[in-house]
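*Asks:* Just a sequence and a predicted model for now, questions to come.
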Amino acid sequence: MNHRNLLQALLLTIGTYTGIGSAQEIKLELNKMEPQPETKACRAYLVFDNSAGAAIEALQLDLILFDRTGVIARRLAVDTAPLRAAKTTVKLFDIPDLDCNDVGRILINEVLECRDADGAHADCIERLTLSTRAETQLVK
């Protein structure tokens, strides 16, 4: 094996080991929950950090909202795309007829749709890394 082939094999091995060319993580932060008294809704602010990955053309989340006692209060499907590559993006959505103080936990139950330029992906829920700045927990 010559030096060029050896270098190519080494780079391929390193790339596979570090995840280069594979699905990258998408950081998702629940930043805040804000009451909307005029519409009697709760507005959730989500911060997506897609700095390590490709642009996401479709990302629809199945969310289950639990009250402070652990009882399911609501189920929502939220479309959060598009997410540009190498970009942090804020998405917000309103939860009608629900007081923000009543939401204790938000579960990302499923990723209903996840697609980039290469097509649909089945591993998007695993790619999500979650955090929260709100009093409401964000889990998967």
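*Replies:* Sure, I can see it. Everything quoted here is computed from the prediction, not taken from an experiment.

*Asks:* Please make it C-alpha for all contacts and neighbour counts, starting now.
*Replies:* Noted.

*Asks:* after the longest helix anywhere in the chain, next one along is what?
*Replies:* Longest among the helix segments of the chain by residue count, using DSSP state H, is helix 3-18. Once the chain leaves helix 3-18, the next helix or strand it forms, by DSSP states H and E, is strand 26-36.

*Asks:* Mind giving me the packing neighbours of that following strand?
*Replies:* strand 41-49, strand 128-132 (3 or more C-alpha pairs under 8 Å, 6 or more residues apart in numbering; DSSP states H and E).

*Asks:* and the closest residue to Gln36 other than its chain neighbours, how far is that from Asp118?
*Replies:* Once flanking residues are discounted, Gln36 sits nearest to Cys42: 5.6 Å by C-alpha to C-alpha, 6 or more residues apart in numbering. To Asp118, Cys42 is 35 Å away according to C-alpha to C-alpha, to the nearest Å.

*Asks:* got another, please set it beside the one above:
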Amino acid sequence: MKYTSQVHLLAPIACVLTFLGGMDAVGAEDTPPPLGVEIELNALADQGGACRLSFLAQNTHDMDIEEAVFETVLFDQSGGVMMLTLFDFQALPTGRPRVRQFDLADVQCAAVGRVLINGASRCRSGGQDSQICTEALGLSSRTKVELLG
């Protein structure tokens, strides 16, 4: 009987903890994301003699980006520069995630060690050149290849 009474005492505590944990989740949803551009290296896949890099990009600024072109550097597994190229992410409307893919001819994905977003080569917002693409730029990777900037 003593065991049963301890279970009865723990049940209300567990309910309170569950309720409080749920409150944290609700509060997190109410917090708006920070303003900026988030770019995630989502996948790398060999496609017919090319390495296809797939990125998930989201503009959390309060205004649309009409054009975003990033200077990008690929490093091999030993840290040497493989190539410097421009990735045209095109328009990034505010609050709407976009997937952008880039095929790198004659590159095997296994050879790519890191990817560096070196800066914005071109960024237009509000009909004019802007710094909005690199202000609060957040970078992450779902792959073994590090994305940095």
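*Replies:* Nice, I can see it. Model, not experiment: these values are computed from the prediction.

*Asks:* TM-score for these two?
*Replies:* TM-score of the superposed chains, computed with TM-score structural alignment, normalised by the length of the first structure, equals 0.77; 116 aligned residues with a C-alpha RMSD of 1.6 Å.

*Asks:* so which of the helices and strands packed on strand 26-36 of the first structure comes closest to Gln24 of the first structure?
*Replies:* strand 128-132 (9.1 Å; C-alpha to C-alpha).

*Asks:* dump the residue contacts of the residue mapped onto Pro96 of the first structure from the second structure.
*Replies:* The alignment partner of Pro96 of the first structure in the second structure, by TM-score structural alignment, is Ala105. Going by C-alpha atoms under 8 Å, 6 or more residues apart in numbering, Ala105 of the second structure touches Gly49, Ala50, Cys51.

*Asks:* Just name the closest of those to Gln131 of the second structure, please.
*Replies:* Once C-alpha to C-alpha is applied, the member of the contacts of Ala105 of the second structure that ends up nearest Gln131 of the second structure is Cys51, at 29.6 Å.

*Asks:* is it true that the closest one touches Gln101?
*Replies:* No: contact criterion C-alpha atoms under 8 Å: Cys51 of the second structure and Gln101 do not qualify, at 10.1 Å.

*Asks:* Please say which of the two ends up with more neighbours.
*Replies:* More crowded of Cys51 of the second structure and Gln101, by other C-alpha atoms under 10 Å: Cys51, with 21 against 17.

*Asks:* Can you tell me the closest non-neighbouring residue to Asn31 of the first structure?
*Replies:* Asn31 of the first structure sits nearest to Arg133 (C-alpha to C-alpha, 6+ apart), 5.0 Å away.
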